[in-house]
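*Asks:* mind looking at a prediction? Sequence and model below.
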Amino acid sequence: MSQYFNEAGSVEAVNSRMGPDVTPRLKEVMTSLVAHLHAFVKDVRLTQQEWEFAIDFLTRTGQICSEERQEFILLSDTLGVSMLVDAINNRRPPAATENTVMGPFHVAGAPAREMGARISFDGKGESCLFEGRVVDLRGNPVTGACIDVWSDNADGFYDVQQPGIQPEWNNRGVFTTGEDGRYSFVGIKPVSYPIPHDGPVGMMLDALGRGPYRPAHMHFMVMAEGFQKVVTHTFVGDDTYIARDAVFGVKQTLVAPFERVDGGETIWRSRFDFVLTPV
């Protein structure tokens, strides 16, 4: 093999420069990355102008990042990479509840609430009773499961996006199951909302003819001793964007029933059982 670079031998030229003390995992990842990246460039016959545009795009993606905004994660989300990494790292039996992306709006330390309590405090939206069970793969109830929940408000914003406007811990709470494994709380029927699209990722979505919207969903993080943690959403099945989620977070098994209640204490009811996988 020639020690000099040429088009045909580009992958070998780059990968052969790795030192002898590179860790096996880093060598595996970088060898594959170089091979796929070079194959992509050759496959599309990338032009100099396109390469310069890509460099500028990535530069602007980095420049818009801040403590409040991570445009690179947004890019990963909208290209389906975040969901793919999540799927690979959370393979479970068919009966178990599937994972999906956590999203950027989880806040640690949400208050523990009594089972059945209300989590929505801004007076907006259509009330919804969320209820169900946490069970193992055999259907046995899981006692002491911690269920951390959060959602947007009726205007499509999370409380951390509107400090001083929404009440603190609005549409958030932590619940713990008893011996029957049941959970319940009152929130609102969530609404769809757009991801931030005023930056490079939004420009990419526009160019691809894609929208920035996420379908309405409630976030759940379910943890119990001896079981894998589940980070997931339940989705409103008739939402306009259910088949066009900008970050590909929807899985068929996570589409939950939202039934209108006549004469009840809430306008809606949504029942969903979480099935946990042993560690």
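*Replies:* It's in. For clarity, every value in this text was computed on a predicted model and none was experimentally measured. Numbering: from 1, shown residues only.

*Asks:* can we go C-alpha only for contacts and neighbour counts from here?
*Replies:* OK.

*Asks:* enumerate every residue touching Asn170.
*Replies:* Asn170 makes contact with 119-122, 153, 158-159 under the criterion C-alpha atoms under 8 Å, 6 or more residues apart in numbering.

*Asks:* need those residues in CSV (columns: secondary structure, distance to Gly209 and neighbour count).
*Replies:* Formatted as CSV, the contacts of Asn170 follow (DSSP: H, G, I helix; E, B strand; the rest coil; distance: C-alpha to C-alpha, whole Å; neighbours: other C-alpha atoms under 10 Å):
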residue, secondary structure, distance to Gly209, neighbour count
Ile119, coil, 37, 21
Ser120, coil, 35, 26
Phe121, coil, 37, 16
Asp122, coil, 35, 15
Asn153, coil, 28, 26
Tyr158, coil, 27, 20
Asp159, helix, 30, 23
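
*Asks:* ok, the residue most central in space within the chain - contacts?
*Replies:* Of all residues in the chain, the one closest to the mean position by C-alpha atoms, centre = their mean is Val101, 1.9 Å from it. For Val101, the contact set (C-alpha under 8 Å, 6+ apart) comprises 82-83, 86, 231-232, 249.

*Asks:* which among those gets closest to Phe130?
*Replies:* Using C-alpha to C-alpha, the shortest approach to Phe130 within the contacts of Val101 belongs to Thr232, at 14.7 Å.

*Asks:* ok so, going back, reformat the contacts of Asn170 as CSV; add distance to Ala243.
*Replies:* Converted to CSV, these look like this (distance: C-alpha to C-alpha, whole Å):
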residue, distance to Ala243
Ile119, 28
Ser120, 27
Phe121, 30
Asp122, 30
Asn153, 22
Tyr158, 22
Asp159, 26
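
*Asks:* so which of these comes closest to Val255?
*Replies:* Of all the contacts of Asn170, Asn153 has the smallest distance to Val255: 19.4 Å, by C-alpha to C-alpha.

*Asks:* so that closest one touches Pro190, yeah?
*Replies:* Yes - using C-alpha atoms under 8 Å, Asn153 is in contact with Pro190, at 6.8 Å.

*Asks:* the helices in the stretch 101-250 of the chain, which residues?
*Replies:* Listed in chain order, the helices of the stretch 101-250 of the chain (DSSP state H, counting those that start in this stretch) span 200-207.

*Asks:* how about the strands in it?
*Replies:* Per DSSP state E, counting those that start in this stretch, the stretch 101-250 of the chain carries strands over the ranges 127-135, 146-150, 172-176, 182-188, 193-194, 213-214, 217-223, 230-236.

*Asks:* tell me the angle the third one makes with strand 146-150.
*Replies:* This means strand 172-176. Here strand 172-176 runs at an angle of 160 degrees relative to strand 146-150 (axes from the mean of the first three to the mean of the last three C-alpha atoms, to 10 degrees).

*Asks:* next one for the comparison:
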Amino acid sequence: MPDTTGNLTEAVVDSLGTTTDPRLRELLTALTRHLHAFARETGLTTAEWERAIAFLTATGQHCTDTRQEFVLLSDVLGLSMLVETIGGDSGGPATESTVLGPFHMTQSPVRALGADLDLVDGGEPCVVSGRVLATGGTPLPGAVLDVWQANAEGFYDVQQPDVQPPGNGRGLFTTDTQGRFWFRTCVPSPYPIPTDGPVGELLHATGRHPYRPAHIHFIASADGHTPVTTHIFVAGDKYLDSDAVFAVKESLVQEFTETDDPSLAREFGVPNPFRHARFDLVLQPS
């Protein structure tokens, strides 16, 4: 029997010819060709197709106001990181971007510089400080930093509404007249992404671990500059080379240095000794 699947593919592509949005037409055409090619290449069976549909249905059913299972699926397949790298690779001195992650699901509370993100007093005290700069090194006063992280046990506030107060581990900061920022928190710890849904089943089926190396999320923005979504990762973490969502970039790995300086501890309002991470975020002009 002759293979007529190519004719089917072309018929679907032809049906998209009346799409008035040229970019939508381009995307749907490429998607159709790649999906059809995948099915032909793998000899996809009806049973496998039905299982895939059931998996995607379950993924949608696990999405809530505080959990995005489809983002998590995109993350573990490396698609989130690929899209972020394609869109965020400036090729210049700007801070490298990485994935948003599935837990940027609630608005961070506005906090004053120096505020403590750790509202439950858990984990090792830490200070994070630095500047937001333009690519030429000019400080950017009034830049906005959206910060969020898991607690010392590896859970975000939205995962533990009965344990953590809303906004724990989150803050919206504005840099001072010299582009500086600083805040208190606890040293982040590695943690597993949620495994009680379809994405967890996928990881189990493929023999992959669910762990992310310790990190803090940032979105930095300033007038006239392109925002960057990024992390900083704790140097020495054992999962840096096997991040479950493939989001580690070498430039984003930072030392959380143990600091024994009573006067600096008093200045920051933390017990001595403490851990201190110093880094700058660099934004390219828009």
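*Replies:* That came through fine. In this text the structure is predicted, and so the values were computed from the model without any measurement.

*Asks:* before we move on, back to that, looking at the strands of the stretch 101-250 of structure 1, which is closest to Glu68 of structure 1?
*Replies:* Comparing the strands of the stretch 101-250 of structure 1 by C-alpha to C-alpha, strand 193-194 comes nearest, at 16.2 Å.

*Asks:* the residue mapped onto Asp89 of structure 2 from structure 1 and Met102 of structure 1, how far apart?
*Replies:* In structure 1, the residue paired with Asp89 of structure 2 according to TM-score structural alignment is Arg91. Distance, Arg91 of structure 1 to Met102 of structure 1, using C-alpha to C-alpha, to the nearest Å: 16 Å.

*Asks:* which bit of structure 1 covers the lengthiest helix in structure 2?
*Replies:* The single longest helix within structure 2, with elements called by DSSP state H, is helix 22-42. Using TM-score structural alignment, the residues of structure 1 aligned to helix 22-42 of structure 2 are 24-44.

*Asks:* mean deviation, that stretch versus structure 2?
*Replies:* Comparing stretch 24-44 of structure 1 with its match in structure 2 after superposition yields a mean distance of 1.3 Å (mean C-alpha distance after the TM-score superposition for structure 1).

*Asks:* just the buried residues of that stretch, please?
*Replies:* By 16 or more other C-alpha atoms under 10 Å, the buried positions in stretch 24-44 of structure 1 come out as 27, 31, 34.

*Asks:* same deal with stretch 175-185 of structure 1?
*Replies:* So stretch 175-185 of structure 1, judged by 16+ other C-alpha under 10 Å, has buried residues 175-177, 181-185.

*Asks:* just the terminal-to-terminal distance for that stretch.
*Replies:* OK, stretch 175-185 of structure 1 end separation, C-alpha to C-alpha: 8 Å.

*Asks:* quick one: that stretch aligns where in structure 2?
*Replies:* Stretch 175-185 of structure 1 maps onto residues 173-183 of structure 2, going by TM-score structural alignment.

*Asks:* show residues contacting the matching stretch.
*Replies:* Contacts to stretch 173-183 of structure 2, defined as C-alpha under 8 Å, 6+ apart, come from residues 110-117, 127-133, 139-147.

*Asks:* and the residues you listed, which of them are buried?
*Replies:* Buried by 16+ other C-alpha under 10 Å: 113-117, 127-133, 139-147, out of these.

*Asks:* still on that earlier bit, Arg91 and Met102 of structure 1 - which one has more neighbours?
*Replies:* Taking other C-alpha atoms under 10 Å, Arg91 of structure 1 and Met102 do not tie; Met102 has more neighbours (18 against 11).

*Asks:* circling back to that earlier point, C-terminal to the longest helix of structure 2, what's the next element?
*Replies:* helix 46-61 (DSSP states H and E).

*Asks:* check which helices and strands that following helix sits against.
*Replies:* For helix 46-61 of structure 2, the packing partners by 3 or more C-alpha pairs under 8 Å, 6 or more residues apart in numbering; DSSP states H and E come out as helix 69-76, helix 198-205.

*Asks:* of the ones you listed, which is nearest Leu252 of structure 2?
*Replies:* The closest approach between Leu252 of structure 2 and any of the helices and strands packed on helix 46-61 of structure 2, judged by C-alpha to C-alpha, belongs to helix 69-76 at 17.8 Å.

*Asks:* right, and the helix or strand after that closest one?
*Replies:* Per DSSP H and E, the first helix or strand lying C-terminal to helix 69-76 of structure 2 is helix 79-88.

*Asks:* ok, back up a step: mean neighbour count, the helices and strands packed on helix 46-61 of structure 2: which tops it?
*Replies:* Across the helices and strands packed on helix 46-61 of structure 2, averaging neighbours per residue (mean count of other C-alpha atoms under 10 Å) puts helix 69-76 on top, at a mean of 21.

*Asks:* which part of structure 1 lines up with that one?
*Replies:* Using TM-score structural alignment, the match for helix 69-76 of structure 2 in structure 1 runs over residues 71-78.

*Asks:* how much does the matching stretch stray from structure 2?
*Replies:* Relative to structure 2, stretch 71-78 of structure 1 is 1.4 Å off (mean C-alpha distance after the TM-score superposition for structure 1).

*Asks:* which residue in structure 2 aligns with Lys229 of structure 1?
*Replies:* Matched across to structure 2, Lys229 of structure 1 falls on Pro227, judged by TM-score structural alignment.

*Asks:* my guess is its match contacts Ile219, does it?
*Replies:* Yes - contact criterion C-alpha under 8 Å: Pro227 of structure 2 and Ile219 qualify, at 6.9 Å.

*Asks:* can you pick out the residue with more neighbours from those two?
*Replies:* Taking neighbours as other C-alpha under 10 Å, Pro227 of structure 2 and Ile219 compare with Pro227 leading, 21 against 18.

*Asks:* thinking again about what came up before, tell me the contacts of the match of Lys229 of structure 1?
*Replies:* For Pro227 of structure 2, the contact set (C-alpha under 8 Å, 6+ apart) comprises 219-221, 283.

*Asks:* list just the nearest of those to Asp237 of structure 2.
*Replies:* Ile219 (22.3 Å).

*Asks:* how about that closest one: what's its closest non-neighbour residue?
*Replies:* Leaving out its chain neighbours, the residue that sits closest to Ile219 of structure 2 by C-alpha to C-alpha, 6 or more residues apart in numbering is Thr229, at 4.4 Å.

*Asks:* neighbours around Tyr211 of structure 2, how many?
*Replies:* 18.
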